[in-house]
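Asker: The amino acid sequence is not available; the structure is as follows:
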């Protein structure tokens, strides 16, 4: 989950290819702590996966089992991701984040917590989606609190746009789900508009409820969400699915 209040640096780092396209992340400053660095050394060899554009992702080889596969795009410091993985041990979670301290934090949470259903790719999720994941390969996708790019002139940088949602929908298996969450109402409204325009997806709730879903039990409240709720700010969840497989 990317904290939307961090600004994007004016120049990208040299080790991340800069493409003129929407990315799944906002580059943020931050130092890796000693504990996070130790987690890289201790748990990285088992839980970190390389970005490989030459061959499809092999979930069975990566996790050592066959299980439903959920892609998480942008997990911030990993607290919610670790919680979800702990309450859904029957599912595998492939998690993408470029923020080094965040990756270190999730490595520590997963390693210390004995969570073997998490694997992490420290790379732009858009490229992971395009190069590593085949069509109908995912059972679910989580994108929680992506950067809302508040200014109108920056709306084109928002991740949730028609072409990207179509790509996500094509990666989902029949009956697979896409779960979005945001605490910025104008972005929630855009998300809903984009989802309604995607013919491969249908809403799990009726328009009588405004099109937004109740927060699923597996998604915990983040510290930023709790702070916002105390200030009277809203949070909007959207859960859409592909059509189930016909007999």
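Answerer: Looks like it came in fine. Because the structure is a prediction, the values reported are computed rather than measured.

Asker: going forward, measure contacts between C-alpha atoms and count neighbours the same way
Answerer: OK.

Asker: Tell me the buried residues in the strand or helix carrying residue 126?
Answerer: Applying DSSP states H and E as the criterion places residue 126 in helix 125-131. By 16 or more other Cα atoms under 10 Å, the buried positions in helix 125-131 come out as 125-126, 128-129, 131.

Asker: and if you look at stretch 186-205?
Answerer: Within stretch 186-205, the residues that qualify as buried by neighbour count (16+ other Cα under 10 Å) are 187-188, 191-192, 194-196, 200-203.

Asker: What's the end-to-end length of that stretch?
Answerer: The straight-line separation of the ends of stretch 186-205 (Cα to Cα, to the nearest Å) is 20 Å.

Asker: contact partners of that stretch?
Answerer: 148, 160-162, 165-166, 169-170, 181-182, 211-213, 236, 238-243 (Cα atoms under 8 Å, 6 or more residues apart in numbering).

Asker: mind listing what the most centrally placed residue in the chain touches?
Answerer: Of all residues in the chain, the one closest to the mean position by Cα atoms, centre = their mean is residue 73, 2.1 Å from it. Under the criterion of Cα under 8 Å, 6+ apart, the contact list for residue 73 reads 1, 24, 95-97, 125, 141-144.

Asker: ok, of those, which one's closest to residue 34?
Answerer: If you rank these by distance to residue 34 using Cα to Cα, residue 97 comes first, at 19.4 Å.

Asker: Against that first model, consider the following:
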């Protein structure tokens, strides 16, 4: 197991509504009048996931509360760390694999799936991933209220909910307002990498990202699938259904 640093921005009573030791709090506690791109998902946890939360959440995780900015240097224990924000990591196995392959790069992974947090903490312990930290809650609040401008070296969004019904398209994460916010938190030269197996959403991603004056496409349209991006569970499911997977790679100008 890796040595732990103390995670910032957690008040003593932040987990008062959950009787599992070390468990994060539902993002519903941070309420806003805003259309969300996600539903909070608790789900059933295995004993191993539960125990990893109890052991390691305080050292590696925070709840997104929108109350104070994160000190990324102190949290990762590195001066001026190269931090990539990953939004929506699922069970976290692909996230852990990428973090292990790039020990000089730090990863801040945010999701609302409690079993996924437990599983990723288990991987942090077993793989010795000192460069990986977790956040539980709304990624928009995290970006807007807790991450400083030009503090990120990259953004990863792999297989977000496509909200396929037309009346739900407003819930999709990749919208002009979100891209403008995310771009403001990226350093010059930072990379935005998105992937989806839902073709209409890929088209929307391409249109929205291309329209941003702060971003430049690294390819003519879609990017070749990078070898360093592990195949995720959602990707395997999409491929099994005959879907075409699209990657998009943009750079902050």
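Answerer: Everything's here; your move. Everything numeric in this text was worked out from a predicted model, so none of it was measured.

Asker: Filter the contacts of stretch 186-205 of the first structure down to the ones in strands?
Answerer: In this view, these that belong to strands under DSSP state E are 181-182, 236, 238-242.

Asker: Now check residue 94 of the second structure against the first structure: what is it aligned to?
Answerer: Superposed on the first structure with TM-score structural alignment, residue 94 of the second structure falls opposite residue 80.

Asker: Ignoring the adjacent residues along the chain, who's closest to that match?
Answerer: Nearest in space to residue 80 of the first structure, with sequence neighbours left out and distances taken as Cα to Cα, 6 or more residues apart in numbering, is residue 220 at 6.0 Å.

Asker: ok, now which ones touch the aligned partner of that neighbour in the second structure?
Answerer: Structural correspondence for residue 220 of the first structure with respect to the second structure (TM-score structural alignment): residue 230. Contact partners of residue 230 of the second structure, counting by Cα under 8 Å, 6+ apart, are 94, 97-98.

Asker: now, which of those residues sits nearest residue 125 of the second structure?
Answerer: The shortest distance between residue 125 of the second structure and any of those, using Cα to Cα, involves residue 97 and amounts to 13.1 Å.

Asker: Pretty sure that closest one sits in a helix.
Answerer: Yes. Checked against DSSP: H, G, I helix; E, B strand; the rest coil, residue 97 of the second structure lies within a helix.

Asker: Can you tell me the SS state at the spatially closest residue to it that is not a sequence neighbour?
Answerer: What sits nearest to residue 97 of the second structure in space, not counting adjacent residues and going by Cα to Cα, 6+ apart, is residue 230, at 7.4 Å. Secondary structure assignment for residue 230 of the second structure (three-state DSSP): coil.

Asker: how much space between residue 230 of the second structure and residue 127 of the second structure?
Answerer: In terms of Cα to Cα, residue 230 of the second structure sits 16 Å off from residue 127 of the second structure.

Asker: same check, this time on residue 148 of the second structure
Answerer: Look at residue 148 of the second structure and residue 127 of the second structure: by Cα to Cα, they are 29 Å apart.

Asker: For the second structure, which segments count as helices?
Answerer: 47-60, 72-76, 93-101, 114-127, 139-141, 176-184, 199-211, 233-240 (DSSP state H).

Asker: tell me the most buried of those?
Answerer: Here the criterion is mean neighbour count by mean count of other Cα atoms under 10 Å, and of those the winner is helix 114-127, at a mean of 23.

Asker: Now that helix on the first structure. Mean distance?
Answerer: In this overlay with the first structure, the average offset of helix 114-127 of the second structure from its partner residues is 0.9 Å by mean Cα distance after the TM-score superposition for the first structure.

Asker: For that helix, give the aligned segment of the first structure as residue numbers.
Answerer: Residues 100-113 of the first structure are the counterpart of helix 114-127 of the second structure, counting by TM-score structural alignment.

Asker: ok, now how distant is the residue nearest to residue 80 of the first structure from residue 79 of the first structure?
Answerer: 9 Å.

Asker: Repeat that for residue 233 of the first structure.
Answerer: Using Cα to Cα, we find residue 233 of the first structure at a distance of 21 Å from residue 79 of the first structure.

Asker: One more: residue 33 of the first structure?
Answerer: The value you get for residue 33 of the first structure to residue 79 of the first structure, if Cα to Cα is used, is 16 Å.

Asker: and for stretch 164-177 of the first structure, what span of the second structure is it aligned with?
Answerer: On the second structure, the counterpart of stretch 164-177 of the first structure by TM-score structural alignment is residues 178-191.

Asker: ok, residues contacting the matching stretch?
Answerer: Defining contact as Cα under 8 Å, 6+ apart, one finds that stretch 178-191 of the second structure is touched by 140, 143-144, 147-155, 208-209, 212, 214-215, 249-253.

Asker: Please apply the same query to stretch 41-55 of the first structure.
Answerer: 62, 107-108, 111, 116, 118-123, 128, 131-132.

Asker: follow-up on the earlier one: the helix holding residue 126 of the first structure: average distance to aligned residues in the second structure?
Answerer: Here helix 125-131 of the first structure is compared with the second structure after superposition; its mean distance to the aligned residues, by mean Cα distance after the TM-score superposition for the first structure, is 0.7 Å.

Asker: For residue 232 of the second structure, which residues are in contact?
Answerer: If a contact means Cα under 8 Å, 6+ apart, then residue 232 of the second structure has 93-94 as its contacts.

Asker: Over to residue 225 of the second structure?
Answerer: Taking Cα under 8 Å, 6+ apart as the contact definition, residue 225 of the second structure lies against 246-247.

Asker: any chance of the helices of the second structure in CSV, with distance to residue 191 of the second structure too?
Answerer: Conversion of those to CSV gives the following (distance: least, Cα to Cα, whole Å):
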stretch, distance to residue 191 of the second structure
helix 47-60, 24
helix 72-76, 19
helix 93-101, 15
helix 114-127, 23
helix 139-141, 17
helix 176-184, 10
helix 199-211, 12
helix 233-240, 21
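
Asker: Between the ones you listed, which one is closest to residue 27 of the second structure.
Answerer: Across those, the minimum distance to residue 27 of the second structure, taken as Cα to Cα, is reached by helix 139-141, at 10.0 Å.

Asker: residues in the first structure aligned with that closest one?
Answerer: Under TM-score structural alignment, the counterpart of helix 139-141 of the second structure in the first structure spans residues 125-127.
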